[in-house]
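[1] Sequence and predicted structure are below.
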Amino acid sequence: MNGLEPAVDVPVESEAHGSATVARLIDEGQRDPDIVSVADVALFDDPLSPSWHSVFASNSVVIAYNPNTDGGERLAAAGPERWYEPMADGDVTVGRTDPDQDPLGYRTLFMLELASRYYDDASNLSEQLLQRNQIYPETSLLSQFETGSIDAAIAYRNMAAEREYEYIELPDQINLSNPQYEEEWYSTTSYTLPTGQEIQGGVISYGSTIRHVSDAAVSVFDAHTTGNYLQEHGFLVREQFPAYTGEVPQRVRQATDRPTENRSRLDRGTEAASSTGSDSTVLI
């Protein structure tokens, strides 16, 4: 996550990638971090396959836009029920991320497939709206607003909220945020990565695990997965978070189960990255 600055006594150096790229780098032995976090826990099923992980946050897909451009004005006027119309008419320049590199990219495809089903007069929105020249790295997607390259971006809510960009909230049936719609809506979508792994649509879930346990790694993991920065920067945090799967080391549970006021905290945060301390290496 961009701007990862935990209030712990461990130096942290961030290296941001799309989560599918993070998984590939680790799987191929190009990185060997103590901690790894991804924007889709499906990447923990394959190829990373850790013995345990935490689910610590969720998110929603939104349409971020620049209100100071003609295209942005058209989007704002169309709103959550008609946003796709000015896009289909070619009145809006749109940015998105690569589905082969990060979950936001394939979640964009999921959202558009669901939107084609949700709106009565919309069909095949992916075919109507998407072009290869719309793709940007996730780490620089929204900065395209500042250069005037695009009017809008299909993004995560937290990406727009923490930068104070205007955005259109999408219906729960298509924004991948509401567990109520997981079975009937989200799970009907899927995407196959270049590795051959098929990713099924579902509620957006961020996951993290410690690969090499140490006091420093546990401190950073605690701050990263339980910090107040998550809600402050637009992530969705549910009462059951952090939720664990697998055989969690006792020292990790003890650290993250402490009362909120006693936890290490992050002042700022974001989406998926890598950190290195003198005593630990953290890839998020």
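    Looks like it came in fine.
[2] going forward, measure contacts between C-alpha atoms and count neighbours the same way
    OK.
[3] where exactly do the helices run in the stretch 151-284 of the chain?
    Along the stretch 151-284 of the chain, counting by DSSP state H, counting those that start in this stretch, helices occupy 157-162, 172-175, 215-226, 229-232, 250-256.
[4] Give the burial count for residue 130, as a bare number.
    18 (other Cα atoms under 10 Å).
[5] what do you get for residue 187?
    Neighbour tally, residue 187, other Cα under 10 Å: 16.
[6] Would you confirm that it contacts residue 200?
    Yes: the pair residue 187 / residue 200 is scored as a contact, 6.0 Å apart, by Cα atoms under 8 Å.
[7] Included below, for side-by-side comparison, is a second structure:
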Amino acid sequence: MTRQRSRRAFLGAVGGGGLIGLAGCLGGDETVTVLSAGSLATAFEDHVGPAFESETAFSIEGEYYGSNAVMGMVTDGTRNPDVVVSADATLLRDRLVGDHTDWDLTFASNKLGLSYEPETVFGEALQAGQPWYELLADAAARTVAISDPEVDPLGYRAWQAFGLAEREHGLNGFRETVWDRVAREPEEPQLLAGVESGARAGAVVYHNMAVDHDLPFEPFPPAYNFADPDRKDHYASASYTFEDGTTVEGRPILYNATVLDRADAPAAGRRLVTFLAEHPELLETAGLAVPESLPRATGTPPEGIPT
């Protein structure tokens, strides 16, 4: 089945009544509050948000942090958004499903790699074909940045990727060496600011983040870019242990969203989640991937959410 036919079937299923019912529940000037993974800040603000408002007349009010931090804000009551979006689908399910919601929708994927400033020694060597791991092992401290692994899946995926690369390329001690040299950026949306300013040569990011900043992107090989669902068992052989002692295994990059049980605007929130499923072209323009297997719901989704 082609993606086009799959999307048409989905729209036919939800268009007959579910979305009409939702539209009737929405107020005239409603705002949907979104607490999202930081890697989707530009996707929501520049792509999804304007299109959603144009189609529905309802605006998005977004806040963007590392996904682990996002889950903590929800569970401790610091934030009460309508919609929560995670860059690690399992993280959202483990932390929110049961106590804060009973469903989620997986809607996009991504790949991990290096974004870089081409007019640096590091960037020029990377473009010339020198392996990234050789460059990173020889780079001066803080030449390349990663996200904080304690608050962000992008950060702990960097640790996992370094470990998988060490095995893949026979690089004894590689992960520990580079871990001591990379800079850690606590705010994911600011991760590439240092590359743009010239303060750093590169950063470990998702593909869409490089697209956001119009910077070159060197994807990691499938063995450690976390983009291949058929390699899930291989990815799971790498793990990261948080400071509190909990451990997270590597897994394919999947974005998911849910509407909280305590949402102030639940109907508008569900309309936004459905909108994400309806418009893969917006997500792909923003640099994300939407494979044929998506969208896909888990749990007990409400009417209008694809299952």
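    Arrived safely. Treat the numbers as computed from the prediction; the structure is a model and nothing was measured.
[8] Can you calculate the TM-score here?
    Remark: TM-score between the superposed chains equals 0.82 [TM-score structural alignment, normalised by the length of structure 1]; 250 aligned residues with a Cα RMSD of 1.9 Å.
[9] Name all residues that make contact with the equivalent of residue 13 of structure 1 over in structure 2.
    When structure 2 is aligned by TM-score structural alignment, residue 13 of structure 1 is paired with residue 61. Listed by Cα atoms under 8 Å, 6 or more residues apart in numbering, the contact set of residue 61 of structure 2 reads 31, 32, 33, 34.
[10] Name the SS class of residue 61 of structure 2, please.
    strand (DSSP: H, G, I helix; E, B strand; the rest coil).
[11] Report the separation between residue 222 of structure 2 and residue 92 of structure 2.
    24 Å (Cα to Cα, to the nearest Å).
[12] Tell me which of these two has more neighbours.
    residue 92 (24 against 14).
[13] just checking, the more buried one touches residue 69?
    No: when contacts are counted by Cα under 8 Å, residue 92 of structure 2 is not listed as touching residue 69 (11.1 Å).
[14] Quick one: map residue 95 of structure 1 onto structure 2.
    Checking TM-score structural alignment: residue 95 of structure 1 goes with residue 145.
[15] Surely its match is within a helix?
    No: secondary structure of residue 145 of structure 2 (three-state DSSP): strand, not part of a helix.
[16] From residue 128 of structure 2, how far out is it?
    21 Å.
[17] Map residue 174 of structure 1 onto structure 2.
    Under the alignment (TM-score structural alignment), residue 174 of structure 1 maps onto residue 224.
[18] Helix, strand, or coil at the closest residue to that match other than its chain neighbours?
    Computed as Cα to Cα, 6 or more residues apart in numbering, the closest residue to residue 224 of structure 2 that is not its neighbour in sequence is residue 161, at 5.2 Å. Following three-state DSSP, the label given to residue 161 of structure 2 is helix.
[19] how about the counterpart of residue 161 of structure 2 in structure 1, what does it touch?
    Structural alignment (TM-score structural alignment) places residue 161 of structure 2 against residue 111 in structure 1. Counting by Cα under 8 Å, 6+ apart, residue 111 of structure 1 touches 61, 174, 175, 176.
[20] same check, this time on residue 160 of structure 2
    224, 238, 239, 240, 250.
[21] which residue in structure 1 lines up with the third one?
    Using TM-score structural alignment, the partner of residue 239 of structure 2 in structure 1 is residue 190.
[22] pretty sure that match is touching residue 114, no?
    No: contact criterion Cα under 8 Å: residue 190 of structure 1 and residue 114 do not qualify, at 11.0 Å.
[23] Tell me which of those two has more neighbours.
    Counted by other Cα under 10 Å, residue 190 of structure 1 and residue 114 do not tie: residue 114 has more neighbours, with 22 against 17.
[24] where does that one fall, helix, sheet strand or coil?
    helix.
[25] which residues touch it?
    Counting by Cα under 8 Å, 6+ apart, residue 114 of structure 1 has contacts 173, 174, 185, 186, 189.
[26] what do you get for residue 51 of structure 1?
    246, 247, 248.
[27] mind running it again at 6 Å?
    The contact partners of residue 51 of structure 1, taken as Cα atoms under 6 Å, 6 or more residues apart in numbering, are residue 246.
[28] Aligned counterpart of it in structure 2, please.
    So residue 51 of structure 1 corresponds to residue 102, using TM-score structural alignment.
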